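>>> coordinates only, sequence not included:
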């Protein structure tokens, strides 16, 4: 088994160091605000914080070795989505990320994770892939995943017993994981007003409580959290209100002091591709 769901104990992940992330490419609303060069020493230190958090939690970390033409590969989440049986290879929309696709596919082959399907017509990025339950998956249709990509995922997963739902939201939010994130079996952080009514009804049906955030929190990575299981979640030090709300609900919050990496448009969830969970 590879990835059972979105909140069971995380035991193995795939990441990539920000070796060639020199400047935030203006490919999302956050990165457009930061045209200045990024500070490499800080980026590497922030990546090490994530590695240290995983080491402390007993999570094995695999690493992709980036090349100069894969500057945004630090956001490992985006190349696809992983389930119990294997993974689905996505299809990047932005040219700056095209080279990552083959590199990550080669890495998954090296790691022995079978490819169930791949999106070749349309687009799909892993930041739009979210478990709601073991056999219930939500796929965001925002800026980087489209209807064709969604249909490929649905066609691949439904024969395996999965229910697959689309979630249409504002393209400015980039990925679903920027405005919605399941952090525990019955708990999520989300900007409710930006999500469709039918999705909110589905969450209610599944008995998932939402810790609400304001729209501005999306662009400060207030929802971009990484569940590591056993009621533990990796968050950002700056997410004070969210972190306090999580602790009030019994969550163990591991805070990272990350600010430089965020300028490129991604947080802890974006930086993590789960390989084994459950």
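Yep, it's here. Since this is a predicted model, take the numbers as computed values, not measurements.
>>> only C-alpha atoms from now on, for both contacts and neighbour counts.
OK.
>>> distance check, the closest residue to residue 10 other than its chain neighbours against residue 81.
Closest residue to residue 10 apart from its sequence neighbours, by CA to CA, 6 or more residues apart in numbering: residue 277 at 4.4 Å. According to CA to CA, to the nearest Å, residue 277 stands 13 Å off from residue 81.
>>> structure B:
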């Protein structure tokens, strides 16, 4: 993962330099602030979120193992990003908000969110029809979250409400596309994982900047906890079996989608006609 992070950051930095050389008047030297965006696809958002959901159900064995795995992957990626930052003298600072009208900014955000969620879904080998639904859910929820933050709302509350909405919309959409709700909800939430602040915290820690490391680390941790809490709240509201005293997957199916999937799997295989 460290090698992949180095390669991604190196390709981004070189591409940014070529673009700035080819278009000196149109390209701004923002690669020092945005180069960590090149490795956000390596952020282990899936194990992070599922670890939070497992811990919410007091499944400490699965939750802690997934959390430790995510922490190790994040540390390895952070080391790779730090190596490129040190080699090129880059400082991963935050990028200022673009000076655009609300409608222009909203259009760009919903497009970027849609494509980002679609990329995560395709990475997880999600069927294209399910991936399109997942992308729509994530784009709408992320646009609402970012707009609320711009309006001055609490980022942690916005993260919780956004993922709660994602979970509820995924529960509704799972009945239409006959897919598990986690297939729809987790990729839609990964776009909200604060990977940039997590990598900034790791780089600050390596550079012996404890204040920046603590600030970015707490920001990342609190947002991830709120994202997982929102998914857990939505699951508790929409799935009664999930909060039963002795949950068992053998009690399923409880929804139309799960009944259809079970009926399809229980059908005997048909021999091809000669």
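Cool, the structure landed. These numbers come from a predicted model, not from an experiment.
>>> quick check: TM-score for this pair?
Taking TM-score structural alignment, normalised by the length of structure 2 as the basis, the two superposed chains have a TM-score of 0.24; 103 aligned residues with a CA RMSD of 5.6 Å.
>>> burial check on the residue nearest to residue 10 of structure 1, number of neighbours?
23 (other CA atoms under 10 Å).
>>> do the same with residue 201 of structure 1
By other CA under 10 Å, the residues close to residue 201 of structure 1 number 12.
>>> counting contacts, what elements does the top helix by length along structure 1 pack onto?
Counting residues, the longest helix in structure 1 under DSSP state H turns out to be helix 40-56. Judged by 3 or more CA pairs under 8 Å, 6 or more residues apart in numbering; DSSP states H and E, helix 40-56 of structure 1 is in contact with strand 60-63, strand 252-256.
>>> thought residue 82 was touching the residue nearest to residue 10 of structure 1, still the case?
No: when contacts are counted by CA atoms under 8 Å, residue 277 of structure 1 is not listed as touching residue 82 (9.8 Å).
>>> re the thing from before, how many degrees apart are the longest helix of structure 1 and strand 252-256 in direction?
Here the directions of helix 40-56 of structure 1 and strand 252-256 differ by 160 degrees (axes from the mean of the first three to the mean of the last three CA atoms, to 10 degrees).
>>> does residue 210 of structure 1 touch residue 181 like I think?
No: between residue 210 of structure 1 and residue 181 there is no contact under CA under 8 Å: 9.4 Å.
>>> joint contacts of these two?
188-190 (CA atoms under 8 Å, 6 or more residues apart in numbering).
>>> quick check: chain neighbours aside, which residue is closest to residue 222 of structure 2?
residue 156 (7.2 Å).
>>> list the contacts of the one you found.
Applying CA under 8 Å, 6+ apart, the residues near residue 156 of structure 2 are 222-223, 226.
>>> out of those, which are buried?
Among those, those buried by neighbour count (16 or more other CA atoms under 10 Å) are 223, 226.
>>> what's the closest of the contacts of residue 156 of structure 2 to residue 103 of structure 2?
Closest to residue 103 of structure 2 out of those is residue 223 (26.2 Å), distances taken as CA to CA.
>>> so the closest one sits against residue 157, correct?
No: counting by CA under 8 Å, residue 157 is not a contact partner of residue 223 of structure 2; they are 9.1 Å apart.
>>> can you tell me the closest non-neighbouring residue to residue 212 of structure 2?
residue 204 (6.0 Å).
>>> which SSE is the one you found in?
helix 195-206 (DSSP states H and E).
>>> tell me the helix or strand right after that helix.
helix 210-238.
>>> so how far is that next one off the chain centroid?
On the basis of CA atoms, centre = their mean, to the nearest Å, helix 210-238 of structure 2 sits 12 Å off its chain's mean C-alpha point.
>>> how many residues are close by residue 248 of structure 1?
Neighbours of residue 248 of structure 1 (other CA under 10 Å): 10.
>>> separation between it and residue 149 of structure 1?
Residue 248 of structure 1 is 38 Å from residue 149 of structure 1, by CA to CA.
>>> ok now the helix or strand hosting residue 186 of structure 2, how far from the chain's centre?
Using DSSP H and E, residue 186 of structure 2 sits in helix 181-190. Helix 181-190 of structure 2 sits 9 Å away from the centroid of its parent chain (CA atoms, centre = their mean).
>>> residue 133 of structure 2 and residue 184 touch, don't they?
Yes: in this structure residue 133 of structure 2 lies within contact range of residue 184 using CA under 8 Å: 7.4 Å.
>>> isn't residue 158 of structure 2 up against residue 142?
No: the criterion here is CA under 8 Å, and residue 158 of structure 2 misses it with residue 142 at 9.5 Å.
>>> returning to what we had before: now the longest helix of structure 1: buried residues?
Quick answer for helix 40-56 of structure 1 (16+ other CA under 10 Å): 40, 43-47, 49-51, 54.
>>> can you list the residues you listed in JSON lines and add distance to residue 243 of structure 1?
Below are the buried residues of helix 40-56 of structure 1 laid out as JSON lines (distance: CA to CA, whole Å):
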{"residue": "40", "distance to residue 243 of structure 1": "28"}
{"residue": "43", "distance to residue 243 of structure 1": "23"}
{"residue": "44", "distance to residue 243 of structure 1": "24"}
{"residue": "45", "distance to residue 243 of structure 1": "22"}
{"residue": "46", "distance to residue 243 of structure 1": "19"}
{"residue": "47", "distance to residue 243 of structure 1": "20"}
{"residue": "49", "distance to residue 243 of structure 1": "18"}
{"residue": "50", "distance to residue 243 of structure 1": "17"}
{"residue": "51", "distance to residue 243 of structure 1": "20"}
{"residue": "54", "distance to residue 243 of structure 1": "18"}
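>>> could you identify the most distant pair in those?
Longest span within these, CA to CA: 40 and 54, 21.5 Å.
>>> tally of neighbours for residue 80 of structure 1?
26.
>>> for the spatially most central residue of structure 2, what are its contacts?
Taking CA atoms, centre = their mean, the centroid of structure 2 lies closest to residue 190, which sits 1.1 Å from it. Residue 190 of structure 2 makes contacts with 45-46, 117, 120, as judged by CA under 8 Å, 6+ apart.
>>> what's the most buried one of the helices and strands packed on helix 40-56 of structure 1?
strand 252-256 (a mean of 18; mean count of other CA atoms under 10 Å).
>>> C-terminal to that one, what's the next element?
Assigned by DSSP H and E, the successor of strand 252-256 of structure 1 is strand 273-277.
>>> elements contacting that next one?
Strand 273-277 of structure 1 packs on strand 10-15, going by 3+ CA pairs under 8 Å, 6+ apart.
>>> what packs against the strand it packs on?
Looks like strand 10-15 of structure 1 contacts strand 60-63, strand 226-229, strand 273-277 (3+ CA pairs under 8 Å, 6+ apart).
>>> and of the ones you listed, who's closest to residue 167 of structure 1?
Among these, strand 226-229 sits nearest to residue 167 of structure 1 (CA to CA), with 19.8 Å.
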